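**Student:** sequence plus the predicted model coming up.
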Amino acid sequence: MSKVDVGSEMVHRGPVKNRSCTDVFCLIIFIAFLVGWGIIGFYGFTLGDPQRLLHPTDSNGRICGVDETLKDKPYLFYFDLTRCADPSVLIKGCSTPQICVKKCPTETFLAIAEVAQIGEALTKTKLICKENVTVSQMSVKELVDKGHCASYYLQSEPIETFDRIFQDYSETWWIILIGLAISMLISLFWIVLMRFVAGPMVWLSIIGILALQGVGFWYCFMRYTELKDLPGANNQTLAQIAFTTNLGTYLELRETWLAFLIILGISMAVIVLILIFLRNRIRIAIALIGHASKAVGSIMSTLLFPIFPWVFQVLVIGYFAAVALYAASIGKSTFKVVGLDNMTNIDCSCTSVIDSVGTCIPLGFEQICGSQCPGSTCRFFETGGNYYVTVLQIYNLFGLFWGLFFVSALAEIVLAGAFASWYWAFNKPRDVPAYPLTNSLFRAIFYHLGTVAFGSLIIAIIRSIRVLLEYLDRKVREYSDTCCSRSMMCLCKCCFWMLETFMKFVNRNAFVLCAVNGTSFCQSASDAFSLLLRNVARVVVLDKVTDFLLFLGRLVIVTAMGILSFYVFTNRIHYINEYIPPTNYYMVPIITTVLGAYFISGLFFSVYSMAIDTIFLCFLQDTEINDGSPEKPFYMSQELMEILGKKNKL
């Protein structure tokens, strides 16, 4: 391999000790942003009232179960719920009266039928009416016709789904924890297994893929031959038949099987060519995977480290949700006139309490405008409507993105420093510095928070643009849903998705070199990109091989836990049924266990993936900087040196 000018000789052979702070200006910006985010939170917590959003609101804007006069009435009752089924409700509001009640109706009631059966007096005792309505002064018909009381109601009960879900969690939490512990043990076992049998697993996977494709190729060839020689076979082509949802029609065509035959043949040929020409690089990838397993095994504390970034990410999400909730409740209650299909055609010029967009002032509406606007009422519409609240929510959303990506980037740079310390130890694990993870954490906090802020800011900006594109896409579909507009929006979203994926790749490798060399973000990104570009074939092969192995591991763990939890919570394992409590929704603990297993396996495999990326970059630096001489010995494993045909001349 030709030597590349990489600057001054790396005497330190690993993370440099004498380093300075990097990207300080970005750190200052990040701190200022956090201060602003804190001010927004304080503003929201001071002025907001989430009870207005978490509890139903009646037609007068009062909160059921919260306001002083409604503390014993937590439920909202609609006089005629069918009026709320119109799409115009989103703009005009629901025209039926809405009142707070102590409990939901326990029987079905129809006023006219009840009067005929039990008479006026008993019927009035069953009516659900507005406040301050004296039912004794009017007949049932008058009460219903004037909208003072509901003409009917159905037997119903409050929505208790969340209560039932909470009950399921309270009964099955210990079983879920056992399932998560099992998934953790399986994850650990898989990582240990990768350390010893990574090579056989890779080669068996490749052979298995080729074998499956070979079987498919043979079957397609047999079907094509069978249809070709069959008398009276369908000789139509794909172009001659119309589109149909009956897939069996396509499977009766020779062209279909010929297409399958060609696709499988090409894919098999590509894989065989890759094995022939890139076999040595695949061996390097397998050796590096084993190398990474040894690094993780040597620094076992790295397996527990992701728990701490996860806790901080949960705190970021929790703060975002709290600020979003309180900020959304800052706005004042908005009331709109309902009951008028077209106000311009009716003499409803009650400008003292109604503005040009139909919003109204509830106090005095009935007294001042009742006669001028017949059939209309002033009802609660929504909470909010303030422009500055939208600005606060945008700031809060960007804070969520930047905060999450900052924590993730900090975890990456800390792990990179720890694994780099392991790689650049000549006699492993004897020469590995004491407490490599702790030392790496201190280096990242004291010197490189600015670099972490810089890299995470780039990803946060790109993610915000993607969210904006999603919003614009929905608006475009509402007003101009054309093929051209859909294509342009799809192209833009695809481009920014690829840009985010690429920048995450660049950031990850930049953090590795920053942890090793102590350079700024731009310098680290430039060095990492150049280093990877000079070894692009190795990068592609290693990336795909490791991605496949890690995906296979997570798939095995999640699938196993999903099947096991299904059999447990559906009482299909008879000898433990007496210990399994009944549930309202058995899918709740199953989904929780599966998601938890996916998350836990992700924690372990993210460490493994970071170890591979770090050791790979260190390996590339090792091959370019060192030559195996006593002055510049290789730091890679003996297995890697044998694959590359190199050795240390000690």
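**Tutor:** Nice, thanks for sending it over. Numbers count the residues shown, from 1 in each chain.

**Student:** drop to CA atoms for contacts and neighbour counts, all remaining ones
**Tutor:** OK.

**Student:** what sits against Ile176?
**Tutor:** Residues near Ile176 by C-alpha atoms under 8 Å, 6 or more residues apart in numbering: Pro589, Thr592, Thr593.

**Student:** show me the contacts for the second one.
**Tutor:** So the one you mean is Thr592. Thr592 neighbours (C-alpha under 8 Å, 6+ apart): Ile176.

**Student:** that one: which element?
**Tutor:** Secondary structure assigned from DSSP states H and E places Thr592 in helix 587-625.

**Student:** what about Ile643, distance to Ala287?
**Tutor:** As judged by C-alpha to C-alpha, to the nearest Å, Ile643 and Ala287 stand 9 Å apart.

**Student:** quick one: which of these two has more around it?
**Tutor:** The residue with more neighbours, out of Ile643 and Ala287, is Ala287; 20 against 13, by other C-alpha atoms under 10 Å.

**Student:** nearest residue to the more buried one in space, please, no chain neighbours.
**Tutor:** Closest residue in space to Ala287, ignoring its immediate chain neighbours: Leu640 at 6.3 Å, by C-alpha to C-alpha, 6 or more residues apart in numbering.

**Student:** and if you look at Arg254?
**Tutor:** Tyr224 (5.5 Å).

**Student:** so the one you found sits in a helix?
**Tutor:** Yes: if the criterion is DSSP: H, G, I helix; E, B strand; the rest coil, then Tyr224 is within a helix.

**Student:** ok, it to Leu261 distance?
**Tutor:** For Tyr224 relative to Leu261 (C-alpha to C-alpha), the value is 9 Å.

**Student:** and here is the other one:
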Amino acid sequence: MLNEASRAVRDVPTTVIFPVMYSFVGIAYFAFWLAVALYVFSCKEKATKNTPENLIEYFGFTYIDVTFNKDLQNALIYHLLCLVYLAQVISYFGFMVLAGVFADWYFSIWNSSQSRKIRGYGTGELSGSPVCESLFRVLRFHLGSLALGALVVTPVRLIRWILMSIKRSTQNAQNGATRCIFGCTNCCLQCLECLLDKINQEGFILTSIYGTNFCQSSFVAVKLIYTNVLRTALLEGISHYIEFFGRITIAAVTTGICLTVFSLDNYFRDNLSSVLSPGIAVFVIAYIIGSLFMLVYEVAVDTIFLCYLIDEQTHPNGPKFAHEDLAKMANKHKNSLTRKKVTLANYNRENKTLSSFLQASCTLVFLLLSTIFSLLLKSKRNKKYNHQQKKGIDIFFLNYLFCMRCLHQAFHFKAQILKQNLHYVCLLQQSFRSNESIIFAVFLCSSLECYVEEIYTKFHNYSNNTHYCYE
């Protein structure tokens, strides 16, 4: 998929320049926002007042009192909300323009040697200026989708920022339980924000392909990814780390070259007292520029992968628009998944053994890790907290984990396991004196066992229809 993205970028080189030009739009909007904020903050009200009697001979009978307008200063909160919201809209705008370019590229016809797409304005041909055409389509038809997608993510982000600001302002008055509540809440909100952002991006790709509305495109994209969840997870994991190392490599190589020049050139060696400050500045600038260029590959990989899934779903006999190397690799992987056909009884027996092995292994690993963690936590906690704070931490962890486990079991209607967990908590509280790490391990292992059981059940139900073993 990365090779396919590289072909797309080579075939449409203007996509590399677009993020640089597009970043000026964000800079211009931020400059406009900052100017408006300064004007609003500096608005003044003038009022004529009488001069005190002892100062009349120096200043006259009246003077002008100038005060800042508090109402307009309070309105800066709404101005800040507009900044966050419109910044997200601008970010999605650039993403959707690039997604439209790569979607057009994928569904265009290859030349005879499959080295480039055929350029022209005929049916199935790639236009001469795909970036301009995608830009026009987004401006003409899809601004409402961008606004709705940003409206979904922005409230979650604002709530998370507000909670973090409250946490920083009350840092000295917090105990262990309060910090844990803030940390757990921030983690949940950040996961929700990441999930909504990913759904929005996939929906924008579908909108670029079909031209449908945002809600319908997001629903179809989630359904398509859910049916190919293994391939999606593998691609996302690999591409994420490759893109991250690409950014770091670009920044590190650029910084190394600059530091070498600073060290060898006589002018810099005589006029610079230290190369640390310019080195840090070069690294930051190079990382930002590298992120802009790697963003093109990130959008290309996501778009081409989703286009391939649509192509594969539309043409059951084989993808029509994919490169032959990509089609061969995908068919080889698909054949390896369905190579072994077994009976239903053997399939059930093998997966029962596998699920039991996973349960036992996970239980052993997490209990071992939790024991080490509990010893480290106990040694550090005794030096940091007094008796009341330690007791509060223990009670909070106990109640929090038990509530999470209760919600999980109540959702899946497993009352018997719920009663067993309550019994486990009572025993552990008496035996280990509310050691939250061991209690956490028990709940985690129990939850993991339920998840393994659910996965096995889903595969079991699926095997009733297919009778295939996916390895």
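**Tutor:** Sure, I can see it. Since the structure is predicted, the reported quantities are computational estimates derived from the model, not experimental observations.

**Student:** neighbours around the residue nearest to Arg254 of the first structure, how many?
**Tutor:** 22.

**Student:** between the contacts of Ile176 of the first structure, which is nearest Phe196 of the first structure?
**Tutor:** Thr593 (28.8 Å; C-alpha to C-alpha).

**Student:** got a list of what the closest one touches?
**Tutor:** Counting by C-alpha under 8 Å, 6+ apart, Thr593 of the first structure has contacts Ile176, Gly179, Leu180, Met561, Gly562, Ser565.

**Student:** whichever helix or strand comes after the helix holding Thr592 of the first structure vs the second structure, average offset?
**Tutor:** Later in the chain than helix 587-625 of the first structure, the nearest helix or strand by DSSP H and E is helix 638-644. By mean C-alpha distance after the TM-score superposition for the first structure, the fitted helix 638-644 of the first structure averages 2.0 Å away from its aligned residues in the second structure.

**Student:** ok, back up a step: what residue in the second structure is paired with the residue nearest to Ala287 of the first structure?
**Tutor:** Per TM-score structural alignment, the equivalent position to Leu640 of the first structure in the second structure is Leu326.

**Student:** and if you look at Val541 of the first structure?
**Tutor:** Using TM-score structural alignment, Val541 of the first structure sits opposite Leu234 in the second structure.

**Student:** next, count neighbours for its match.
**Tutor:** 10.

**Student:** go on, Leu550 of the first structure?
**Tutor:** 21.

**Student:** how much space between the alignment partner in the second structure of it and Ile285 of the second structure?
**Tutor:** Per TM-score structural alignment, the equivalent position to Leu550 of the first structure in the second structure is Glu243. To Ile285 of the second structure, Glu243 of the second structure is 17 Å away according to C-alpha to C-alpha.

**Student:** what's the helix or strand for the residue nearest to Arg157 of the second structure when sequence neighbours are not counted?
**Tutor:** Nearest-residue entry for Arg157 of the second structure: Glu193, 6.6 Å, with adjacent residues in sequence omitted and distances by C-alpha to C-alpha, 6+ apart. Glu193 of the second structure is located in helix 176-210, with elements delineated by DSSP H and E.

**Student:** equivalent analysis for Ala173 of the second structure, please.
**Tutor:** Per DSSP H and E, there is no helix or strand for Ala173 of the second structure.

**Student:** how close does it get to Asn399 of the second structure?
**Tutor:** In terms of C-alpha to C-alpha, Ala173 of the second structure sits 22 Å off from Asn399 of the second structure.

**Student:** quick one: the residue nearest to Arg254 of the first structure and Phe260 touch, right?
**Tutor:** No: using C-alpha atoms under 8 Å, Tyr224 of the first structure is not in contact with Phe260; the gap is 9.7 Å.

**Student:** which residues touch the match of Leu550 of the first structure?
**Tutor:** Met294, Tyr297, Glu298.

**Student:** name the element it belongs to?
**Tutor:** helix 229-264.

**Student:** and if you look at Ile465 of the first structure?
**Tutor:** Counting by DSSP H and E, Ile465 of the first structure is found in helix 449-479.

**Student:** what is that helix packed up against?
**Tutor:** Helix 449-479 of the first structure sits against helix 24-47, helix 387-423, helix 483-517, helix 521-533, with contacts defined as 3 or more C-alpha pairs under 8 Å, 6 or more residues apart in numbering; DSSP states H and E.

**Student:** please redo it, this time with the cut-off set to 7 Å
**Tutor:** Helices and strands touching helix 449-479 of the first structure, by 3 or more C-alpha pairs under 7 Å, 6 or more residues apart in numbering; DSSP states H and E, are helix 24-47, helix 387-423, helix 483-517.

**Student:** need these in CSV (columns: mean neighbour count and distance to Phe634 of the first structure).
**Tutor:** Converted to CSV, these look like this (neighbours: other C-alpha atoms under 10 Å; distance: least, C-alpha to C-alpha, whole Å):
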stretch, mean neighbour count, distance to Phe634 of the first structure
helix 24-47, 16, 35
helix 387-423, 22, 11
helix 483-517, 18, 17
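
**Student:** export these to CSV and append columns for distance to Phe77 of the first structure.
**Tutor:** Shown next, in CSV, are these (distance: least, C-alpha to C-alpha, whole Å):
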stretch, distance to Phe77 of the first structure
helix 24-47, 29
helix 387-423, 30
helix 483-517, 42
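
**Student:** which of those helices sits closest to Gly199 of the first structure?
**Tutor:** The nearest among those, by C-alpha to C-alpha, is helix 387-423 at 20.3 Å.

**Student:** against Pro13 of the second structure, how distant is the match of Leu640 of the first structure?
**Tutor:** Taken as C-alpha to C-alpha, the span from Leu326 of the second structure to Pro13 of the second structure is 21 Å.

**Student:** between the two, point out the one with more neighbours.
**Tutor:** Ranked by neighbour count (other C-alpha under 10 Å), Leu326 of the second structure and Pro13 place Leu326 first, with 15 against 12.

**Student:** for the more buried one, give its distance to Gly237 of the second structure.
**Tutor:** Counting by C-alpha to C-alpha, the gap from Leu326 of the second structure to Gly237 of the second structure is 19 Å.
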